[in-house]
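J.: any chance you could fold what I've pasted below:
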Amino acid sequence: MSGRDEWSVGCRDLAGRRRDVTVFVSSDDKIVLVAPPGEAAVLGPLDVGRLRAALRDAVVVVAQHPE
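T.: Sure thing, here's the model as predicted:
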């Protein structure tokens, strides 16, 4: 796996603090989303687009690794 198999998407928690949702590809080619610890992730429309793009990129990485 390359070092680019991880993406970070900015968001806010319920208190309005800046946080990140992380998307990465695990060693067994699963797509993993990590939300802020113990928090809800509040995404605006642009952030949702970025999350969608990160998920799409992760799927492409997984598809490139035959089982």
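
J.: can we go C-alpha only for contacts and neighbour counts from here?
T.: Fine.

J.: what about Ser27, is that helix, strand or coil?
T.: Taken by DSSP: H, G, I helix; E, B strand; the rest coil, the conformation at Ser27 corresponds to coil.

J.: next, the second sequence, to be compared with the first:
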Amino acid sequence: MTGRDGRDEWSVGCRDLAGRRRDLTVFVGTDDKIVLVAPPGEAAVLGPLEVGRLRAALRDAVVTMAAPAPRTGT
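T.: You can find the predicted model right below:
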């Protein structure tokens, strides 16, 4: 998925400790590092399905990071 600022980012649903719906965000940083953003000031509680989605998002981020940059010009 592509975020608002044009970077690749993935969102994974979760809950906080109070049971409210929240999101974890995964994206590739400018220094070729994977960035995981948790709900502000909260712990993220993941069930088995959300763990699978987080794993898939992390895998997709690594694949995106490893893909060669598109060539421009001739």
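
J.: residue boundaries of the strands in the first structure?
T.: Taking DSSP state E, the strands of the first structure run over residues 6-12, 18-25, 31-34.

J.: can I get the ones you listed in CSV with distance to Ala53 of the first structure and mean neighbour count?
T.: Listed next are those as CSV, based on distance: least, Cα to Cα, whole Å; neighbours: other Cα atoms under 10 Å:
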stretch, distance to Ala53 of the first structure, mean neighbour count
strand 6-12, 9, 19
strand 18-25, 10, 19
strand 31-34, 13, 15
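
J.: so which residue is smack in the middle of the second structure?
T.: Centrality entry for the second structure: nearest residue to the mean C-alpha point is Val26, 1.5 Å, by Cα atoms, centre = their mean.

J.: and Val32 of the first structure? What does it align with in the second structure?
T.: Using TM-score structural alignment as the criterion, Val32 of the first structure maps onto Val35 of the second structure.
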